[in-house]
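Predicted structure and sequence below. I'll ask about it afterward.
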Amino acid sequence: MHWNQLLSRGRLGSDQLNAGTTARTDFQRDFDRIVFSSAFRRMQDKTQVFPLSRVDYIRTRLTHSLEASSIGRSLGTQVGEQVIARRGLEGYEASDFGDICAAACLAHDIGNPPFGHSGEDAFRSWAEEAAYGRRRVEVLQDSEREDFTRFEGNAQGFRILTRLQNPDNLGGLQLTCATLAAFTKYPRESCLGGGRYPGVSAKKHGFFAEDRSVFEAVAQQVGLIKRDGTRAVWCRHPLAFLVEAADDISYRVIDIEDGFRLGYFTFNEVMDLYLNIIREPDKQRLRMQSISDSKGKVEFLRAKVINEAITQAMDCFLDNEELILAGLFDEPLLNQFPKRAEMDRLIEVAMDRIYQATEVVEIQAAGFQVIGDLLERFIQVLDDIAEQGEQASAKSRMISRLIPEQFIGSNRAPSPNIYTRLLRLTDFVAGMTDSYAVSLYKKLTGISLPNA
């Protein structure tokens, strides 16, 4: 792969070129388009770790994405400065690398359904175990089937950026192909036909079967390496490794801070976890003496840990740049951190003390019920209308009015194709906020009624 092609400013679905010099670069425009999208705003009410938290300090998907984006910009810019100097790239600035990473990080969780990663599990469980949903999904084949049985928020995010947001536009938000490729951490379809590919980039899928041709266009534009002659699987865009690292750094370090604010960790526990990662810990202890409260000290050290992790990620990327460009490097950058054990310790204690906390698990369990029930009820309604037309039950016709036309079909006529029908339904439910999903579930089940 070659940087001049990897940094393509070509926009998906648009042949229009920017007229002259403007105050914003193409990649900054990507960032702005994501910020002003409705899908991005909805992340303010989507779970990061603590579902439906009543504590306004705790991060949501929105604040996590903003923080990851900030880390991605710093990391990308520092890498870009070195790559440009090494390669003698002309026509690009170090900030272009940073802006691509910032935009991709900003959108990296935009496809996550309600209730975080447990929400993804709820979609998979419904497709494999629900009485009606399983019967509908099991008639599908290959990637069309595994799109649901292995439902993936990353693939949903690609769909939002390229199709669902601004649906009247070919290419959706019409982002640059460089940003879309850097966004796609898992550049493969859901079913590989029994083939097994090593490496982190093949661990999950990054686009649905319906969107395969869309990603093919992106991959061709930026020159990604195809890993198979018949299946849709490519090597990662190099900057996707930086996007992954920014996300990993963000949630590992900051989830500990949130856990401290909610009382899951003592101040001394957090100090030990953070000080083991940064350089010159004794020097930082002295600097903390001027900070009066424990909250401020934790925030100070959190910033130091992030800065240290950015430096280590940059070094790992640059050390492996040739292998990455050749498609021969395929593991998270954090795996090669000098402080890998200490960074892994953050996720280990978070898993034990935060992610499995009773209040978290209780709401996630309820989320399984909410998502599964919404999918089960709505697919029966859509099937009834698709198969019976005007003879569909009055109940089905009434409940279908709760689904926007975008997620049914033109003139509110469900597609005769089962895959398309299921995909549009999952678009609808996955796009819900936590609060809206709960509210709609309560109304459908009669637990609560709308206010008069």
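That came through, no problem.

can we go C-alpha only for contacts and neighbour counts from here?
Will do.

Correct me if wrong: Asp147 contacts Asp211.
No. The criterion here is Cα atoms under 8 Å, and Asp147 misses it with Asp211 at 11.0 Å.

So those two - more neighbours on which side?
Asp147 (27 against 16; other Cα atoms under 10 Å).

Quick check: which element contains the more buried one?
For Asp147, the host element (DSSP states H and E) is helix 142-149.

and that helix, what other elements does it pack with?
Where contact means 3 or more Cα pairs under 8 Å, 6 or more residues apart in numbering; DSSP states H and E, helix 142-149 is packed against helix 116-129, helix 131-137.

Now with 6 Å, please.
For helix 142-149, the packing partners by 3 or more Cα pairs under 6 Å, 6 or more residues apart in numbering; DSSP states H and E come out as helix 116-129.

packing partners for the helix it packs on?
For helix 116-129, the packing partners by 3+ Cα pairs under 6 Å, 6+ apart come out as helix 131-137, helix 142-149.

If we use 10 Å, what do you get?
helix 131-137, helix 142-149, helix 153-159, helix 358-388, helix 418-430 (3 or more Cα pairs under 10 Å, 6 or more residues apart in numbering; DSSP states H and E).

Reformat the ones you listed as a markdown table; add distance to Arg124.
A markdown table is the format used below for the helices and strands packed on helix 116-129 (distance: least, Cα to Cα, whole Å):
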| stretch | distance to Arg124 |
| --- | --- |
| helix 131-137 | 10 |
| helix 142-149 | 5 |
| helix 153-159 | 11 |
| helix 358-388 | 9 |
| helix 418-430 | 11 |
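
putting a second one here so we can go through both:
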Amino acid sequence: MAATIPPRAVYAEDPARSHGRKVAEPESATRTPFARDRDRIIHCSAFRRLKEKTQVFVAHEGDHFRTRLTHSLEVAQIARSLATALGLDADLAETIALAHDLGHPPFGHAGEDELQVQMAGFGGYDHNVQTFRVDTKLERRYPRFEGLNLTWETMEGVINHNCPVVDNLEKPSWSAIAEFDADYGLRLDTWASAEAQVAALADDIAYNNHDVDDGVQAALFGLDELRVVPLIGPHVDSASRDYPGCDAGILRLEAVRRMIGAMVDDVLAETRRRAAATGVAGPEDVRRLDHALVAFSRDMAEDLSALRGFLMERMYRHWRVNRTRSQARRMLAEMFQLFLAEPDVLPAEWYARAEGRDEAGRARLVCDYIAGMTDRFAIEEHRKLFHLDSLN
């Protein structure tokens, strides 16, 4: 039996009523504004570089582990499915999902932690703000403007998808967003659209499931150890009962598949319950709520918290992961300090941008250069800078 596509929800964003772009452009004859945003993200260089940026494992550690690119694609798939089932604009949800990690530096959270240290005296670093900088400044593809000139709804969702962030505007690291918001009015004191909230929940669903999958593949823990962990444990048990004697690799994938399904079903049920309880009748009603519309149930949130605790102890703080984190942070620190002290060793186009800047301006430029690196490029760049036999 074919799936039934739900009617458009009354609180869905309408691309025909978009607030538009900061720089006005003629509309596309074949795509909605949100679909056009999605295509701009897919074609930008920052999106391509995600293919060799760390999720948990560094790119060279194996071809089967997730990268930022595969993670973003998984988030986008889940976001589109959730949005379609809820009658929301699937293009907008998918677009925000594809864009949400564009600002991540090499080496995952280790890279972010080190750039925060290095930029402490120069305005700070935040990967969400870096994503905004990619979208509005660092991508250079068009003759009339810097960045991608995305729609208001996409920019709102990229910046504000988790919760209202107006309090962050006081942070030095958020100064670029504060300036943009003052000029463009992104309404960061409210919740974002339901589509943006869908993207945020899809991120949670994707990374928790694929980190379980990657953790087992990396032998950081085994399937049997997961049986006592809330959320994933029951699905390992049910898959084992349904397919006795099944290959362990297939069993792992089946358990993860079931966990994704359970989390998706929970979001759909809870969101529909909240929509009925609050009586939201349009997109603005979603923004005016004092809580998220798209959410996990309380029971699912508790189980998810327990799973995250297990992953934190057994995966994110595993000694093998810690060694990589330590190496990555030292490499980025050494490169940052060298580039800041000797900007003439930057590539020519970056050195040209550094000329005439004060120290804080040079630090931001160095940060932009490093944040845009892939894992592999950062390793090679460090080798060239600190080992004479690697010069070319």
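In hand now; what should we look at? In this text the structure is predicted, and so the values were computed from the model without any measurement.

Mutual contacts of Asp147 and Asp211 of structure 1, please.
Listed as contacting both Asp147 of structure 1 and Asp211 by Cα atoms under 10 Å, 6 or more residues apart in numbering are Ala155, Glu189.

Glu139 of structure 2 touches Leu150, doesn't it?
No. Glu139 of structure 2 is beyond contact range of Leu150, at 11.7 Å (criterion: Cα atoms under 10 Å).

Those two: which is more packed in?
Applying other Cα under 10 Å to Glu139 of structure 2 and Leu150 shows that Leu150 carries more neighbours, namely 22 against 18.

Check the alignment and tell me where that one lands in structure 1.
Aligned counterpart of Leu150 of structure 2 in structure 1: Leu175 (TM-score structural alignment).

returning to what we had before: for the helix holding Asp147 of structure 1, which outside residues touch it?
120-121, 123-129, 133-134, 136-141, 150-152, 155-156, 189-194, 205, 207-210, 418-420, 422-423, 426.

Just the buried subset of these, written out for ChimeraX, thanks.
Per 16 or more other Cα atoms under 10 Å, the buried members of those correspond to this ChimeraX selection:
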select :120,121,123,124,125,126,127,128,133,134,136,137,150,151,152,155,156,189,190,191,192,205,207,208,209,418,419,420,422,423,426
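
So what's the residue count around Pro15 of structure 2?
Residues near Pro15 of structure 2, counting by other Cα under 10 Å, number 18.

need the next SSE after the helix or strand hosting Ala277 of structure 2, C-terminal direction.
Taking DSSP H and E as the definition, Ala277 of structure 2 sits inside helix 248-278. The helix or strand immediately downstream of helix 248-278 of structure 2 is helix 283-288, counting by DSSP H and E.

Give me the buried stretch members for that next one, please.
Pro283, Glu284, Val286, Arg287.

swap in stretch 270-277 of structure 2?
Buried residues in stretch 270-277 of structure 2, counted by 16+ other Cα under 10 Å: Glu270, Thr271, Arg272, Arg274, Ala275.

one step back: closest to Ala94 of structure 1 out of the helices and strands packed on helix 116-129 of structure 1?
Ala94 of structure 1 sits nearest to helix 153-159 of all those, at 25.5 Å, using Cα to Cα.

what span of structure 2 lines up against the closest one?
By TM-score structural alignment, helix 153-159 of structure 1 lines up with residues 127-133 in structure 2.

Mean distance between the matching stretch and structure 1 after superposition?
Its aligned residues in structure 1 lie a mean 0.7 Å from stretch 127-133 of structure 2 after superposition (mean Cα distance after the TM-score superposition for structure 1).

what's the burial count for the closest residue to Ser238 of structure 2 other than its chain neighbours?
Setting aside the residues directly before and after it, Ser238 of structure 2 is nearest to Ala255 in space (Cα to Cα, 6 or more residues apart in numbering), at 7.9 Å. Summarising burial for Ala255 of structure 2: neighbours were counted as other Cα under 10 Å, giving 24.

Now do Ala255 of structure 2 against Glu355 of structure 2, distance only.
Ala255 of structure 2 sits 55 Å away from Glu355 of structure 2, going by Cα to Cα, to the nearest Å.

what do you get for His19 of structure 2?
His19 of structure 2 is 38 Å from Glu355 of structure 2, by Cα to Cα.

One more: Ser28 of structure 2?
Applying Cα to Cα, the value for Ser28 of structure 2 to Glu355 of structure 2 is 39 Å.

Now which residue in structure 2 aligns to Gln312 of structure 1?
Gln312 of structure 1 maps onto Asp266 in structure 2, by TM-score structural alignment.

whoops, I mixed them up, Phe265 of structure 1
Counting by TM-score structural alignment, Phe265 of structure 1 corresponds to Phe221 in structure 2.

Does its match belong to a helix, a strand or coil?
coil (DSSP: H, G, I helix; E, B strand; the rest coil).

does it really touch Arg252, like I thought?
No. Between Phe221 of structure 2 and Arg252 there is no contact under Cα under 10 Å: 11.9 Å.

Which residue of structure 1 is paired with Leu69 of structure 2 in the alignment?
Aligned partner of Leu69 of structure 2 by TM-score structural alignment: Leu62.

distance between the helix or strand where its match lies and the chain's centre?
Take DSSP H and E as the rule and Leu62 of structure 1 turns out to sit in helix 61-87. Centroid separation for helix 61-87 of structure 1 versus its chain: 17 Å, with Cα atoms, centre = their mean, to the nearest Å.

Tell me which other helices or strands the helix or strand following that helix touches.
As assigned by DSSP H and E, the chain's next helix or strand after helix 61-87 of structure 1 is helix 94-107. Helices and strands touching helix 94-107 of structure 1, by 3+ Cα pairs under 10 Å, 6+ apart, are helix 26-35, helix 38-41, helix 61-87, helix 153-159, helix 177-183, helix 238-261.
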